[in-house]
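> Here is my input, please return the structure:
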Amino acid sequence: MTIILTAEQIQHKIRRMAYQIYEANIHQNSFILAGIEGNGYVLAQKLYEELKACCPIPVTLCKVKVNKTNVLAPVTTSLEVADYQDQSVVLVDDVLSSGATLIYGVKHFLEVPLKQLKTAVLVNRNHKKYPIKADFKGVSLSTSLQEHIEVSFEGEAVAYLE
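You can find the predicted model right below:
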């Protein structure tokens, strides 16, 4: 196991990403931070806390449920469609590996008229099977397909490579 990001480094990345998200939404009246259930939502909560400190624009936190074992199952959100229609949305996940989870989350939001849709990840692996990119990322790594990246927010946050 190789540590990629320590708790302090993760906090710095989250702070930097929050400022980038704020800058990308500076002309919006409000925007939605939509975290994919699990670590994506935990990361979205951490970004939300940072945004509250630096961003005067109202931000709404939303949980997005993507069935990772059956990605064709309907995606659900903690908000009603009307709550994010014609809004700016930032879809958040912890790691962008193949891109499957993120692209199915994006597909859900593309079925609703939005002002803009951006993506944010803590770790971008550069091994995408799908044509999706992270607009905001903490760190990009080129890894082998056999390697696995894990982010843990339990106790002291850490990102590591197995």
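> CA only for contacts and neighbour counts going forward, please
Will do.
> Distance-wise, check the spatially most central residue of the chain relative to Glu162.
Central residue of the chain (C-alpha atoms, centre = their mean): Val92, 1.4 Å from the mean position. To Glu162, Val92 is 23 Å away according to C-alpha to C-alpha, to the nearest Å.
> ditto for Ile26
38 Å.
> Between those two, which is the more surrounded one?
Per other C-alpha atoms under 10 Å, whichever of Ile26 and Glu162 has more neighbours is Ile26, with 14 against 10.
> Provide a list of residues in contact with the more buried one.
For Ile26, the contact set (C-alpha atoms under 8 Å, 6 or more residues apart in numbering) comprises Ile57.
> Quick check: the gap between it and Tyr19.
Using C-alpha to C-alpha, we find Ile26 at a distance of 10 Å from Tyr19.
> Would you do the same for the sequence below? I want to compare the two.
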Amino acid sequence: MENNSVLILNNEQINHKIKRIAYQIYESNVDEEQIILAGIAKSGFELAQKLQAELEKISDLEVLLCEVKINKKKPLDPITTSLPPEDYRDKALVLIDDVLNSGTTLIYGVRHFLDVPLKKFKTAVLVDRSHKNYPVKADFKGISLSTSIHETVKVHFNKDAARVELI
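Purely as a prediction, here's the structure:
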């Protein structure tokens, strides 16, 4: 852990939250044959990979991963995805990020996917900080934190030592 940081979730707690979110996603999509997990690059995509592994254990859903690249400093820059739009057209899609802070990254991600007709569209985050500047919410979340705007939440997905810290 970094100096002056507070451990919010340890590896075991993160794994429990991921399992719970996976069950919620499955329950919401039980009638689907295929689902797209669109993870926002870096930690959101890592979370999507972990959710894919859990969904494959608990369901017979075909789970496709899609990496979403958003310039977090310039969210108006073009957004790219690892799957072409025709691969997620008329499908159930879950947009995933590690932390919902101001909502900027998630709202621009949502906006990108609105250009393609989807069957269902949901959002998932591991940590919801509730400092939203936009009317966006997480349909599935691991934990809600009340923090000051000056604090930072960091999610670390290390092989056997994942953790969430408040700095």
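> Secondary structure element holding the equivalent of the residue nearest to the centre of structure 1 over in structure 2?
Under the alignment (TM-score structural alignment), Val92 of structure 1 pairs with Ile96 in structure 2. Per DSSP states H and E: Ile96 of structure 2 is located in strand 92-100.
> Give me the mean deviation of whichever helix or strand comes after that strand from structure 1.
Toward the C-terminal end, the helix or strand that comes next after strand 92-100 of structure 2 (DSSP H and E) is helix 104-113. By mean C-alpha distance after the TM-score superposition for structure 1, the fitted helix 104-113 of structure 2 averages 0.5 Å away from its aligned residues in structure 1.
> my guess is Val90 of structure 1 meets Ile32, correct?
Yes. Here Val90 of structure 1 reaches Ile32: they are 6.2 Å apart, a contact under C-alpha atoms under 8 Å.
> more crowded one of those two?
Between Val90 of structure 1 and Ile32, counting by other C-alpha under 10 Å, Val90 is the more crowded of the two (24 against 20).
> Please report how far the more buried one lies from Ile132 of structure 1.
14 Å.
> what residue of structure 2 matches up with Lys133 of structure 1?
For Lys133 of structure 1, the aligned position in structure 2 is Lys137, judged by TM-score structural alignment.
> part of a strand, is its match?
No. Using DSSP: H, G, I helix; E, B strand; the rest coil, the assignment for Lys137 of structure 2 is coil, not a strand.
> Number of residues surrounding it?
18.
> Identify the residue nearest it in space, chain neighbours excluded?
Distances taken as C-alpha to C-alpha, 6 or more residues apart in numbering put Thr123 closest to Lys137 of structure 2, at 7.4 Å, once the chain neighbours are dropped.
> what span of structure 1 lines up against the helix or strand encompassing that neighbour?
Remark: Thr123 of structure 2 resides in strand 120-128, with elements defined by DSSP H and E. Here strand 120-128 of structure 2 aligns to structure 1 at residues 116-124, judged by TM-score structural alignment.
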